[in-house]
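1. Okay, here's the prediction I keep looking at, along with the sequence it came from:
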Amino acid sequence: MYKNGFIKVELATINQTIGRPLENAIETLKILNNSQSAIVLFPELSLSGYTAADLFYEKSFLDESLEALKEVIDKTTYKGVYIVGLPLLVDEVLFNAAIVIQDKKILGAIPKKFIPNYKEFYEKRWFQAGMFTQNKEITILGQKVLFGDMIFENSQYNVKFGVEICQDLWTTYAPSDLLALNGAHLLFNLSASTEHINKVEGRRSAVIDHSRKQISGYFYTSCGSSESTTDVVYSNHKLAAVLGEVIGEKDFFNKDETLVVDVDVDAIKHQRRVDMTYADQKIGNEKNIPFIPFTITESKTYQFEKQLDKTPFIPKNNTEYQFRLASAIQTEALKTKLRSVNNLKIVIGISGGLDSTLALLTAYKAIKELNRDPKDVIGITMPAEATSNRSKNDAVKLMEKLNITQLVIPIKKEVETHLELLNHNHEDTTYENTQARIRTMILMNTANKENAFVLGTGDMSEIALGWMTFNGDHMSMYNVNAGLPKIWVKALVEYYAENEFKDYKNILESIYNAPISPELKKEQKTEDEVGLYEINDFIMYHFLVNGKDKKQIKWLLENTFGLTNEQNDKYIERFFKRFYTQQFKRQPMPEGPKVLSISLSPRGELRLPSDIKRK
């Protein structure tokens, strides 16, 4: 139900019987008594049926709806929070209400604020709008209950939620806006929405946008086609969105009664801390809204509803467009830089690896789009003792295919001379860094000679881990890859091989299938030293995007990669040690475009002191 900041939420649509609330209670109990979620949301007027029409005038029908509520409360074995809808008579005024319940206790009753009265909707025939109601204590089934505006709070885990009903979502200033600004992390909407062409898109957009602007989780469920179909058909659309992204959805064609999602509440809290506009709006919009306590059971056997995404940085929706956009961001950034430096040429070190390949393809695209000669891109491959034939050949072939200016400058002798000068004769960090710095010196001096600037190639994963030689490959005049993690670099090279650079597919395949290595020593593999980039990027995502701590990340790793406890600890300790101790390399890092939602730029986003002491 709840663990390490994740809460399980269930959205339900029952098989309605119009005019028979007790039968609706039976359907409600079927779902509740099988639920393992912390919170279950049912549709608008779920116990009575939304299309009961003039039955809402009948006192006996209203009493039956309350009897159905009592039946659910008395007979459920479910211990979590559930939210049902029913017509509620308060001081002889009828309201469309949401009832929030936990463990035989009614926690609160919320009226629908805005009543639709257009086209197929004519609720004002029966219901009073709740927008002007004052909070008051009423009696429901013998229990004293607050009626009006409220937020439900679990203080143990700092989880707060609010409730609104159907039309409230569609208003210019939704009730949930105020609830969010007063601390609600999760917003629940009981709905009865008709289905017609183009409505699904609008409904989805509204839910997504509420979760985005409210920096929240927004959960929506509609009543389904078992409502009366006299003139319209009702949707069973269930939607869950968090921070502007859909995390779960079942539409008209999916007849499942429920949708269960895992909600990262801590990610919502983290984003609110990061986005100061939330605090700006919160101050001045805080109202005297009562907080009603509820309980959450911590689960030792929490199971995610679906496998966690191993590559959360990579988009899963509209993927081809996102790759095109990443390519365009990199290319446009470099074009602007080229214009600003009076059309200098580009010098780039080509190793035959992923990063330099992506930077080269970006440079080639930028030069071509500026209608300049590809020869203005000067690619230099600088083989040393450990350089493999594969990487050298791939580098040369790619440069030949692109028809850029290519130089092959072996550095073996230069490295030996420099090490002799230092009286150094064994392979260690000095040996490796000497190669990186000599290569950078050649690139810089060639740039001086050719009226050019050096284009950097290091990616975000290397920048996070400090996997670069200070004042070696760490330095350039502009780094076009700084905004992309390693998994993105590989995916974008694959995208180019299948799309824009099909003629070079064989070369690109050879590059992205090769082991990742700086080739500073024989048989050297980067992932033997720093761990798999897929796992490091997973850690980086949940740390920087969702604000997870070590304990939470370890749990996520356990649930995602199936590593041993020792392996998890090693990955986490290595990542965080390198991340904090290598900040000094990020402080003077070159400029480069932001591509994803996060950046490691010390100027634009990540501001940490170099001498930080953090475990």
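-> Perfect, thanks for sending it.

2. going forward, measure contacts and count neighbours with C-alpha atoms only.
-> OK.

3. Ile99 versus Thr139, what's the distance?
-> Distance of Thr139 to Ile99, given as CA to CA, to the nearest Å: 12 Å.

4. any idea how far Asn546 lies from Ala497?
-> On the measure of CA to CA, Asn546 and Ala497 end up 32 Å apart.

5. here comes the other one, which I'd like you to weigh against the first:
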Amino acid sequence: MTANTVKVAIAQMNSIVGDLAGNARQICDYVSRAAAQSADIVVTPELSLVGYPPEDLLLRSAFYQQTQVALQKLAQDLQQFHNIYVLVGHPLERDAYHYNAISVLLNGAVIHTYLKHALPNDAVFDEKRYFATGDEALVFEVKGTRFGINICEDVWSGDAPQLARAAGAQVLLAPNASPFHVNKSEYRVEVMRKNISSLGMSLVYANLVGGQDELIFDGNSFVLNQQGELCSQLKHCEADLQILDFVNGVPQMGQVLENLPVEAQIYYALVLGVHDYVTKNGFPSVLIGFSGGVDSALTLAIAVDALGADKVRAVMMPSPYTADISWLDSRDMVKRIGVRYDEISINECFAAFNNTLSKEFAGLKEDTTEENIQARIRGTILMAMSNKYGSIVLTTGNKSEMAVGYCTLYGDMAGGFAVIKDVAKTMVYRLCAYRNSIGDIIPERIITRPPSAELRPDQKDQDSLPPYDILDGIMQAYMEENQSRAEIVAAGYSEADVERITRLIKINEYKRRQAPVGIRITHRAFGRDWRYPITSKFRD
């Protein structure tokens, strides 16, 4: 090995927000493993010491104080690894201002600190609420190679990369906390080629992995050479460590993983999201209201893959309108997947509600009121079991239903975590097919039978909604792509369908605000990057 070869390790770690001691232990473990492979530099993700995003923890002075103590202790703990430069992300309080920072730790001391220049303040980001901006480049030399540092948004926008290049950087180290959406990995590489490779620098893009509330960080860290060629890529939705040789600033070829198909990207993001939300919050197990339909079947499969069958319990709650095939398909799937399964009839509860309300509703015909009572009985049963056993209820509603309000407040919306909240109905079918391609666990009839809430005789979803391919197309254009109604009609959808769907999206905002937090897998989900008023008279 020549003197001009530098070994750079990417520590694709899964931080937990606020767990300073646990995150520090993780960093020490990564550095130990990298040291065993003779690494010279270890790059951890953005805010690796405190987790991302800390949100309003960043408004508390104690958070900065404890972070500084943890950083100093980490530096001392790492001094056993001689002459290894470790990049650690953390918030920093300096002169009454707060910054998003990266510190370089070496031999027991903080030798450099870089302050993030570009602060994202759109989509799911609101860093201008918390941080001031830095404006100086940071370049340091290791074995004759000059390394610059940028943080996340710096390499996406602004002039920080140019400043690093002007300061002499040959390789840009870029700790990131870039959340997942479909095809985000390919998009990152494309943008980095435009922004960094065009400047003649190599790039080490070290991304966070893990679930944090509704956000999924997918990892997929990578290295580009000066020509923009992919030299290394880390795992999707898994913690990982990879070390690459840089010879005179030029990265050598390492392991490059193939891009996953869309269905695989989404499925493993959902699995990671469920695993981390449940385990990081300390829930012992999960409960799922299992109807024998496609949404609950997909949710059940994801939960088992995330947690193991022993931590998942499926509860079938038949009503007078539950079809025989729903019983049969439910029993078939739970047998294949090996979870605890119980059947609790709601017939007596439903009859009691109807009897209690009979005088109040005398002379009025049955309508969605009676349908919603059934859903709310089921929600009450699941939440009672959650209280009794400490298990969290995973709700099973999809994005199409959430968009148009085809869901019941305090009924099927009752629960603690909405697994497929950002998954359109058409994608639900694709994900079921993908999961069965790995192992045949979802009975084919669950996938092929017409979807139904089974809250009245012979009910089908399409009695109340347009076909899902039409609904999803309009929803995506209007909600995700921000297109106008005129643009959507021009794309080939009927004016009546567009008017109906966009109206339903608007008037059901009050329902979505009361829904549990759920996993974000598109570039715009109903959640922190959808902020429409409930009370509004505006019509476009």
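-> Okay, I see it. The structure presented is a predicted model; accordingly, all values stated were derived computationally and were not measured.

6. thinking again about what came up before, so for Thr139 and Ile99 of the first structure, which residue has more residues nearby?
-> Ile99 (23 against 11; other CA atoms under 10 Å).

7. In space, what's closest to that one - neighbours in sequence excluded?
-> Spatial nearest neighbour of Ile99 of the first structure, chain neighbours left out: Ala109 (4.6 Å); criterion: CA to CA, 6 or more residues apart in numbering.

8. can you count the residues close to the one you found?
-> Neighbour count for Ala109 of the first structure, taken as other CA under 10 Å: 25.

9. Secondary structure class of it, three-state.
-> Secondary structure of Ala109 of the first structure, reduced to three states by DSSP: H, G, I helix; E, B strand; the rest coil: strand.

10. ok, it - contacts?
-> For Ala109 of the first structure, the contacting residues are 97-100, 145-148, by CA atoms under 8 Å, 6 or more residues apart in numbering.

11. again with Ile378 of the first structure
-> 345-348, 404-407.

12. Need the counterpart of it in the second structure.
-> Mapped onto the second structure by TM-score structural alignment, Ile378 of the first structure lines up with Arg313.

13. moving C-terminal of whichever strand or helix holds its match, what's the next helix or strand?
-> Using DSSP states H and E, Arg313 of the second structure sits in strand 312-316. Toward the C-terminus, strand 312-316 of the second structure is succeeded by helix 324-337 as the next helix or strand (DSSP H and E).

14. Now that next one: buried residues?
-> Using 16 or more other CA atoms under 10 Å as the test for burial, helix 324-337 of the second structure gives 326-327, 329-331, 333-334, 337.

15. any idea how far the residue nearest the centre of the first structure lies from Val263 of the first structure?
-> In the first structure, the C-alpha nearest the mean C-alpha coordinate belongs to Glu245, at 6.7 Å (CA atoms, centre = their mean). Distance, Glu245 of the first structure to Val263 of the first structure, using CA to CA: 12 Å.

16. go on, Asn189 of the first structure?
-> Where Val263 of the first structure is concerned, Asn189 of the first structure sits at a distance of 16 Å (CA to CA).

17. Could you check which of the two has the larger neighbour count?
-> Taking other CA under 10 Å, Asn189 of the first structure and Val263 do not tie; Asn189 has more neighbours (28 against 22).

18. Name the nearest residue to Met444 of the first structure, ignoring sequence neighbours.
-> Nearest residue to Met444 of the first structure in three dimensions, chain neighbours excluded: Val454, at 6.3 Å (CA to CA, 6+ apart).

19. So that neighbour lies in a helix, does it not?
-> No - counting by three-state DSSP, one finds Val454 of the first structure to be strand, located in no helix.

20. Need the counterpart of it in the second structure.
-> So, by TM-score structural alignment, Val454 of the first structure is matched to Val393.

21. got it, and Leu402 of the first structure?
-> Match for Leu402 of the first structure (TM-score structural alignment): Ile337.

22. What is the neighbour count of the residue lying closest to that match once chain neighbours are set aside?
-> Nearest non-adjacent residue to Ile337 of the second structure, counting by CA to CA, 6+ apart: Ile441, 6.3 Å away. By other CA under 10 Å, the residues close to Ile441 of the second structure number 20.

23. How much space separates Ile441 of the second structure from Lys425 of the second structure?
-> On the measure of CA to CA, Ile441 of the second structure and Lys425 of the second structure end up 19 Å apart.

24. With Thr380 of the second structure instead?
-> 25 Å.

25. More neighbours: the two, which one.
-> Higher neighbour count among Thr380 of the second structure and Lys425: Lys425, with 21 against 17, using other CA under 10 Å.
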